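Undergrad: Can you look at this prediction? I've put the sequence above it.
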Amino acid sequence: MPPTHPRPITRRELWILTGIARGAEDPQIAERLGMSGDCTKMRVNRMIHRYGTGNRAGLIDYAYRQGWLAGLAREQRVPILLLPRPLRVILAGAAAGLPNAEIADRLGLSVRGVRRQFECLFDVLDARHRSHAVALGWQLGLLGAGRRAEGPAERSAA
């Protein structure tokens, strides 16, 4: 569980989070910030530990929940009107920082099946990786307080 009064985020950490949310990899982020890839990776791991998020995708979800990425302009994407339940569970699991095995248990799938579902989610959202998918989920209203309500057919399937 994240600490109740974490240390404030630094400007450099915000830039790193912004890069991750945009789908950039460590070397790209490091180059833009004039630091080494190892330094970038170390800062990300420190934030994951400090905020207790489990992984990068959980860190991006936490950053949106804290409002740190609220000013980040929405990426141009086709609006997602309906995301099938398995993909919603995959996205929510990624946002919660869950490993594939735990998501598989929740969906009654194999770990390989979860990986396939992630690939499908990445295709639907046009995401580069889990963290990017979580950021796009927030931007499209699929995660967080602005989450779109499920339709009646979706609620009964859940």
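TA: Done, it's in. Numbers count the residues shown, from 1 in each chain.

Undergrad: Only C-alpha atoms from now on, for both contacts and neighbour counts.
TA: Fine.

Undergrad: In which helix or strand does the most centrally placed residue in the chain reside?
TA: Central residue of the chain (CA atoms, centre = their mean): Val134, 2.6 Å from the mean position. Following DSSP states H and E, one finds Val134 within helix 130-139.

Undergrad: Skipping adjacent residues, who's closest to Tyr64 in space?
TA: With sequence-adjacent residues excluded and distances taken as CA to CA, 6 or more residues apart in numbering, Tyr64 is closest to Ala70, at 6.4 Å.

Undergrad: and Arg74, what does it touch?
TA: Applying CA atoms under 8 Å, 6 or more residues apart in numbering to Arg74 gives the contacts Gln139.

Undergrad: putting a second one here so we can go through both:
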Amino acid sequence: MTAQTRVPAAVAAVVATQALTRLGHRITTEEASTLGRATIEALAADGWTITATAVGARRLSQVSPTLWEHDLPVLAGLARGRTAREIATETHTPEPTVRQRIARLIGRTGAANSAELLSIAYRSGWMTALAPEPRGPITLTEPQRQILALIADGLDNQAIADALGMPLNTAVGHMRRVYAALDATRPGQRNHSSRCLAVALAYQHGHLPLPANQRQTAA
């Protein structure tokens, strides 16, 4: 083995990604990058030769350079109304790791919460590979459409009520009717609605607008 072999930058990036995944908010992106480079330099100094291969490499997603491959199953799970624990079970990933990935997606996109994260994902074209969930004809009133848009913008209940100039109880009542109309209840839990599922269904069935170049993919 020789220490003179040039190590691909992608290898250091993989090390940095692993550090970010495991250390969560205790380490910044810049610190992780420094750690990745230092790790590679230390290995090379000890005489190791490192070769990047496709096997096991965590490459950036083909959907967007801002996404990693492991981000897509997380977004798909949120769009189906899954909790972090359920996504962890389905993807055979530790639950804390799934929570970290959601938090980092929210941080990278600037979303206020998971509902707005999904809105950004749909408008960015990241969700086109996820088949729409079947629903019958859905009719929403104009106030319900407005509330749905505000949910997609990441507003909480009180902020939605304030934005529409109505009492909180009235706004919550409208929200419940929106969830019922979309059938946005969490799988297997008929009494629990999901904001993420509501936002996903709204984009899938044309109740929230997609960019013009994506409209043909919405069902």
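TA: Ah, there it is. Owing to the predicted nature of the structure, the values given are computational and were not obtained by experimental measurement.

Undergrad: TM-score for this pair?
TA: Superposed pair, TM-score by TM-score structural alignment, normalised by the length of structure 1: 0.82. Supporting alignment: 141 aligned residues with a CA RMSD of 1.8 Å.

Undergrad: Name the nearest residue to the alignment partner in structure 2 of Val111 of structure 1, ignoring sequence neighbours.
TA: Residue pairing (TM-score structural alignment): Val111 of structure 1 is matched to Leu168 of structure 2. Among residues not flanking Leu168 of structure 2 along the chain, Ala161 sits closest, at 5.2 Å (CA to CA, 6+ apart).

Undergrad: State the number of residues packed around that neighbour.
TA: Using other CA atoms under 10 Å, Ala161 of structure 2 has 19 neighbouring residues.

Undergrad: isn't it right up against Ala171?
TA: Yes: using CA atoms under 8 Å, Ala161 of structure 2 makes contact with Ala171 at a distance of 5.3 Å.

Undergrad: just checking, what packs against the longest strand along structure 2?
TA: Counting by DSSP state E, the longest strand found in structure 2 is strand 189-193. With contacts taken as 3 or more CA pairs under 8 Å, 6 or more residues apart in numbering; DSSP states H and E, strand 189-193 of structure 2 sits against strand 185-186.

Undergrad: and if we set it to 10 Å?
TA: Contacts defined by 3 or more CA pairs under 10 Å, 6 or more residues apart in numbering; DSSP states H and E place strand 189-193 of structure 2 against helix 168-182, strand 185-186.

Undergrad: Let me have the ones you listed in JSON lines, adding distance to Gly107 of structure 2 and mean neighbour count as columns.
TA: Output for these, formatted as JSON lines (distance: least, CA to CA, whole Å; neighbours: other CA atoms under 10 Å):
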{"stretch": "helix 168-182", "distance to Gly107 of structure 2": "26", "mean neighbour count": "17"}
{"stretch": "strand 185-186", "distance to Gly107 of structure 2": "25", "mean neighbour count": "19"}
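
Undergrad: residue ranges of the helices in structure 2, please?
TA: Ranges of helices within structure 2 are 9-23, 29-45, 71-79, 84-91, 95-109, 114-123, 142-152, 157-164, 168-182, 195-204, based on DSSP state H.

Undergrad: so how far is Pro99 of structure 1 from Val114 of structure 1?
TA: According to CA to CA, to the nearest Å, Val114 of structure 1 and Pro99 of structure 1 sit 10 Å apart.

Undergrad: Show me what the residue nearest to Tyr64 of structure 1 aligns to in structure 2.
TA: Aligning on TM-score structural alignment places Ala70 of structure 1 opposite Thr128 in structure 2.

Undergrad: Wait, that match touches Ala121, no?
TA: Yes: Thr128 of structure 2 is within contact range of Ala121, at 9.5 Å (criterion: CA atoms under 10 Å).

Undergrad: picking up where we left off before, identify the contacts common to Ala161 and Ala171 of structure 2.
TA: Ile147 (CA atoms under 10 Å, 6 or more residues apart in numbering).

Undergrad: can you pull the contacts of Glu25 of structure 1?
TA: Glu25 of structure 1 makes contacts with Ile16, Gly19, Gly37, Thr40, Lys41, Arg128, His129, as judged by CA under 10 Å, 6+ apart.

Undergrad: on that earlier part again, in a markdown table: the helices of structure 2, plus distance to Leu210 of structure 2.
TA: Shown next, in a markdown table, are the helices of structure 2 (distance: least, CA to CA, whole Å):
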| stretch | distance to Leu210 of structure 2 |
| --- | --- |
| helix 9-23 | 31 |
| helix 29-45 | 31 |
| helix 71-79 | 16 |
| helix 84-91 | 26 |
| helix 95-109 | 17 |
| helix 114-123 | 6 |
| helix 142-152 | 12 |
| helix 157-164 | 22 |
| helix 168-182 | 18 |
| helix 195-204 | 7 |
